[in-house]
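> when you get a sec, could you give me coordinates for this:
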Amino acid sequence: MKCVYVSSPTSQQLHVFELKATGGLELLQIVATPGEVQPVTISADGLYLYAAVRPNFAVVTYLIESDGRLTHVANTALPKSASSSCLDASGQFLLLTSYAQNGLMVSPLVNDIAQAPMQVLENLTKAHCVISVSDPDLSASTADIEQQTLFVTCLGDDKIRLYRFDKQGQLQPHSQPWLETQSGAGPRHLVASKNGRHLYVINELDGDVLHFTLQDDRNHWQLAQRLSYIELQNDEVHWAADIHLTTDERHLFVSERTQHTMTCFSVDPDSGDLSLHDQLLTESIPRGFDLDPYDQFLLCAGQGSDHVSVYAIDSKSRHLARVERQPVGREPMWVRVLQR
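Reported below is the predicted structural model:
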């Protein structure tokens, strides 16, 4: 069973769907949230969902029932408004950035319930997104992961800040404090390859995707490629949103909100470099999207359309074809797909 969760902050709702084998969506539940709900993250075991709300800053823990529906478990206060969230590589901590309050929060998960942050970093200018990448080629189970690197995009100062993170949940300085982007680039969202050697960043403001590679000889990240996600350049303001790799890591998708496009890049299996593959119009203001674990479907939420669309991904060409469209709440922002 595949379940889809869509957060809509303006209407303060979570929509829960079942994703059918054909790509159809069956509405299972509409959950009223205790505030404007934005980022949602699913626990490593797929049993819990964490939703951050405002203006009373909190993370809400929901139990995901066997049929995909949500049951409220707990509300935990946060010191800042969360703009994005993810799990650390071990699945034992919830990491949350705050774009409005310039920070990063580390919340332990105790019996899968989000706790109050045990560590808060300040002065991260417009911290938009965070991901955790375990050290390359680790063969240990997630419970045995000793060290990870956190990457935090700071849109306000055009930097991607790096931190070391251990299994006790402690943040430490990284030998390479940050990756710098061009002035005014506005690094926004990012994703890493499974082997921890390739990092892809979408710049919100200059129309570019960045590809960084890990240099073995120095344990140092270096910019390998910079290319545009805008197929036809024009004078419109760039306004990128989200970025995801397919599970097989052969393609990368990015969404852009000014031209309402979804762009697909091919990924070279050896170098990790990107080449423009396809681009199409999608929902108005495609703020968030996600892929199902088998690379069969892409689901995109239109912040300007109040709808979510399902696209079938051709197994050979990777071209997208819309197969379903459903209304959701007002100004949807985040989409998450869970395989049960």
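> every contact and neighbour count from this point should use C-alpha atoms.
Fine.
> now do the strands in the stretch 201-340 of the chain.
208-215, 220-228, 240-245, 251-256, 261-267, 274-281, 286-291, 297-302, 307-313, 320-327, 334-339 (DSSP state E, counting those that start in this stretch).
> quick one, the first one and strand 251-256 angle?
What it means is strand 208-215. Angle of strand 208-215 versus strand 251-256, following axes from the mean of the first three to the mean of the last three Cα atoms, to 10 degrees, is 140 degrees.
> do the second one as well
For strand 220-228 and strand 251-256, the angle between their directions (the same axes, to 10 degrees) works out to 60 degrees.
> helices or strands up against strand 220-228?
Strand 220-228 is packed against strand 171-180, strand 208-215, with contacts defined by 3 or more Cα pairs under 8 Å, 6 or more residues apart in numbering; DSSP states H and E.
> among those, which is the most enclosed?
Highest mean neighbour count among the helices and strands packed on strand 220-228 (mean count of other Cα atoms under 10 Å): strand 208-215, with a mean of 20.
> on that earlier part again, JSON lines for the helices and strands packed on strand 220-228, including distance to C300?
Conversion of the helices and strands packed on strand 220-228 to JSON lines gives the following (distance: least, Cα to Cα, whole Å):
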{"stretch": "strand 171-180", "distance to C300": "29"}
{"stretch": "strand 208-215", "distance to C300": "19"}
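> second chain to compare with the first, below:
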Amino acid sequence: MRLGLGGIAALGVLPLIGAQRAMTADGPETFVYVSNAGTKDIYVLGMNRDTGELTMVEKAPVPGAEKTSLVSLPMALAPNKRFLYAQLRSEPYPVSTFSIDHTNGKLTHLDATPLVDQMAYINVDKTGKYLLGASYAGAKVAVYPIDARYLVKDKATQIIDTKPKAHCVSIDASNKHAYVPVLGADYVMQFKFDASTGMLTPNDPPTVATKAGAGPRHFIIHPNGKWGYLITETTATIGTYSIDEDKGTLTEVAFVDTGDYNQKDSAFASDIHITPNGNFLYGAVRTTSMLHGYKIDPEKGTLTGIGKWPTEKTPRGFNIDPRGKFLLAVGMDSASLTVHAIDQNSGELKSVKPYPMGKQPNWVEIVDRIHD
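Coordinates of the predicted model:
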């Protein structure tokens, strides 16, 4: 059941989320989507671009499975930002397609398609015609076609077995190469991607190794397409890689250490993002509930630490708004989201305000309003 503003206010949620100050005359210009694994829903929030203030719009249920979504509910946006995909990590592992109403940010559920396995990470290629997923529990990478209605088809284009704990699928700007960190194998798989067929083929070499026991988790690509960045879950390090423009292959440049690994237990580093202007990179570590910030060298792509800041308890996911002004982090164990302001000169973070979320919030997507 969806709740309108009146229903949410009746539950006492709206005053905690903010007031109408986040709204313009025509409504918010930016919308935030937070998935909650424990309550199988997506919070839709309006965002004030100047202050970062959030206003509740609705809670959209994610249907298709009786049980909760284990420890995460991954989401992915279509390239045109008009559709949102979300997968429940409980049988039958349905991925839902939602259309985004850009007048008010609300979601309309269109369809749910069972996938071959639960995915730790989903992504959509640059054409919007294929959904790619990495299965941590199932040790596989899968590619599914997306039809003209933006619905995920029920028959996979390709299913590839991997070593244990495939954790992410990242696609480069050319839409010709894909990268899959495999935590259990301590390497990143490199693929060529054919957008005309949706097929992945191993690149040469097919993998790039990290240090033994590092636990590669998430990989992202710099806006200039020249560098990629890998965060390792176990040791909480972040690596810079150069990307061959033609071949799409990775070459390790340098790693930085967050210092959050105690050499005994996993640091459980989680997520990594770059500001849209390419100046700053941030990584999250769950055991310490810290965000680590780095300045990116514009010539080499290497990282220089600028600070670390406390955030929500057990920050599994975060994201940065399209203007690079705010970082929004959610805490799995705090059931809350904190808006952090990003200093545009230094990259330092300043906590602005926390907001209550559902149970086990873990994924954040941010979309600017489209004016047709």
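> re the thing from before, export the strands of the stretch 201-340 of the first structure to TSV and tack on distance to M1 of the first structure?
Formatted as TSV, these follow (distance: least, Cα to Cα, whole Å):
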stretch	distance to M1 of the first structure
strand 208-215	33
strand 220-228	37
strand 240-245	22
strand 251-256	24
strand 261-267	26
strand 274-281	29
strand 286-291	15
strand 297-302	14
strand 307-313	16
strand 320-327	17
strand 334-339	6
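> between the ones you listed, which one is nearest to F93 of the first structure?
Of all the strands of the stretch 201-340 of the first structure, strand 334-339 sits nearest to F93 of the first structure, with 18.3 Å by Cα to Cα.
> what angle separates the closest one from strand 297-302?
Using the same axes, to 10 degrees: strand 334-339 of the first structure against strand 297-302 is 160 degrees.
> so how far is H218 of the second structure from I296 of the second structure?
According to Cα to Cα, to the nearest Å, I296 of the second structure and H218 of the second structure sit 18 Å apart.
> out of the strands of the stretch 201-340 of the first structure, which gets nearest to Q172 of the first structure?
The closest of the strands of the stretch 201-340 of the first structure to Q172 of the first structure is strand 220-228. By Cα to Cα, the value is 16.3 Å.
> mean per-residue distance, that closest one versus the second structure.
Taking mean Cα distance after the TM-score superposition for the first structure, the mean distance separating strand 220-228 of the first structure from the aligned residues in the second structure is 1.4 Å.
> tell me the buried residues in that strand?
For strand 220-228 of the first structure, the neighbour count (16 or more other Cα atoms under 10 Å) marks 221, 223, 226, 228 as buried.
> leaving out the residues flanking it, which one is nearest to the aligned partner of the first one in the second structure?
Read that as W221 of the first structure. Matched by TM-score structural alignment, W221 of the first structure corresponds to L250 in the second structure. Excluding the flanking residues, the one nearest L250 of the second structure by Cα to Cα, 6 or more residues apart in numbering is I243, at 4.9 Å.
> do A52 of the first structure as well
Nearest to A52 of the first structure is V59, by Cα to Cα, 6+ apart, at 4.2 Å.
> looks like the one you found contacts N75 (just checking).
Yes - V59 of the first structure lies in contact with N75 (Cα atoms under 8 Å); the separation is 5.9 Å.
> more neighbours: which of I296 and H218 of the second structure?
The neighbour comparison of I296 of the second structure against H218 (other Cα atoms under 10 Å) goes to H218, with 29 against 19.
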